[in-house]
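Participant: Dropping a prediction and its sequence here:
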Amino acid sequence: MYGYQLRSAFEESTGGTWPLNIGQVYTTLSRLERDGFARALPGQDSQRPYEITEAGLADLEKWFTTPVSRTERPRDELTIKLALAVTTPGVNVTDVVQRQRSATMRALQEFTRMKAREHGPGDLSWRLVLDAMVFQAEAEIRWLDHCEATVLRHRPAHPTPTSPAAPDPSTQEAHSR
């Protein structure tokens, strides 16, 4: 396939969820060629098709059969945002959580609408990607509920004032006599 065909096949398989920059596709193809996992075939005009090599097939099989590691987690902007909100004076953490929950709920509703649309049997890969997005949104909403409850347990919503209590009128009356 040509780079553009590879990009199209990837985006079709994932429903366009993670669009690829064509420059990155060709950079990756060059690296795969350098490492012996792909080879360029004679092309027409300025386009060069690529094919996977035996070493590439072996590496691809290894990739498919190796579980994804959870030890090196990618940065999670929402987790970072909430961790910093808890430690930053003046930030209403509950408001941050509620705004995110609303946005995630809207996304979940859109994913559900997308699932309801008729899909053909060739859309199985897209259906799996969509299911993953639904499950991740549902998990995020549960996690946000947990965060809100935890924050409220550790920080009352309306802290009691630290000023001295107003004098009891009956005590004042007794002192004035």
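Facilitator: In hand now; what should we look at?
Participant: rest of the way, CA atoms for contacts and neighbours
Facilitator: OK.
Participant: all helices of the protein, in order?
Facilitator: 3-13, 22-34, 54-65, 77-87, 93-116, 124-154, 169-176 (DSSP state H).
Participant: For D45, find the nearest of these.
Facilitator: The closest of the helices of the chain to D45 is helix 3-13. By Cα to Cα, the value is 14.0 Å.
Participant: So which of the helices of the chain is nearest Q47?
Facilitator: Ranked by Cα to Cα, the member of the helices of the chain that lies closest to Q47 is helix 3-13, at 8.4 Å.
Participant: take a look at this one as well, against the first:
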Amino acid sequence: MSVRHALLALLSEGPKYGLQLRQEFEARTGEVWPLNVGQVYTTVQRLERDGLVESDDGEAPGPQKTYQITDKGSAELTAWLTTPPADSAPPRDELLIKVLVAVRLPGVDVGSIVQAHRRQLIQTMSGYARLKENAAEDDFELLLVVDAELFRLEASVRWLDVAEARIRDLPPATATAAAPVRRTARSAG
């Protein structure tokens, strides 16, 4: 997620100070992604360095330094909003890597690994489903976040189903044939 661009979006509504940016970011993302106030200030300083925002340099009354988006920042925000995410290369998915590695390890019950991950994913889905049931109907941001997570988790469960079927169809020798030879201190001699 681009915190940088989310902060630009918030600043496009008008000037804000750092703590206000953090609070509004969390509210807009359904309070699912907590944001450290230090990260806000570091990001805003970089945005200022890059000419995307400007500050009042503490000239306003009170202790809060406010930031506002520049024309360059507005153009950057528009470009980000209208550019599809780069999904050309598969992401480094830890679950995928675990299954790929486990398939080639001798003596590993890949089926039990797949089942353990499936149980965890379904348990997590149940938690999100309860969160969705208890959410206020007008909590639009939270409901969108929960829907996205439910679809993502469901896709992972479906992938595990396909992976398990493919693994079951592997000839027994295939899983261990590509495994590297383990050398012990005695055999490395």
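Facilitator: Okay, I see it. Every value quoted in this text rests on a predicted model; they were computed, and no experiment measured them.
Participant: Need the TM-score from the superposition.
Facilitator: Once superposed, the chains reach a TM-score of 0.80 (TM-score structural alignment, normalised by the length of the first structure), with 154 aligned residues with a Cα RMSD of 1.6 Å.
Participant: May I see the helices of the first structure arranged in JSON lines, with mean neighbour count and distance to R48 of the first structure as well?
Facilitator: Converted to JSON lines, the helices of the first structure look like this (neighbours: other Cα atoms under 10 Å; distance: least, Cα to Cα, whole Å):
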{"stretch": "helix 3-13", "mean neighbour count": "16", "distance to R48 of the first structure": "8"}
{"stretch": "helix 22-34", "mean neighbour count": "15", "distance to R48 of the first structure": "10"}
{"stretch": "helix 54-65", "mean neighbour count": "12", "distance to R48 of the first structure": "18"}
{"stretch": "helix 77-87", "mean neighbour count": "13", "distance to R48 of the first structure": "38"}
{"stretch": "helix 93-116", "mean neighbour count": "15", "distance to R48 of the first structure": "36"}
{"stretch": "helix 124-154", "mean neighbour count": "15", "distance to R48 of the first structure": "27"}
{"stretch": "helix 169-176", "mean neighbour count": "8", "distance to R48 of the first structure": "91"}
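Participant: Please identify which of those is closest to G43 of the first structure.
Facilitator: G43 of the first structure lies closest to helix 3-13 among these, at 11.9 Å (Cα to Cα).
Participant: In the second structure, which residue range corresponds to that closest one?
Facilitator: Mapped onto the second structure using TM-score structural alignment, helix 3-13 of the first structure covers residues 18-28.
Participant: mean shift between the matching stretch and the first structure?
Facilitator: Taken over the aligned residues, the distance from stretch 18-28 of the second structure to the first structure averages 1.5 Å (mean Cα distance after the TM-score superposition for the first structure).
Participant: next one: stretch 144-152 of the second structure
Facilitator: Counting by mean Cα distance after the TM-score superposition for the first structure, stretch 144-152 of the second structure comes out at 0.7 Å.
Participant: whereabouts in the first structure does that stretch align?
Facilitator: Using TM-score structural alignment, stretch 144-152 of the second structure pairs with 128-136 in the first structure.
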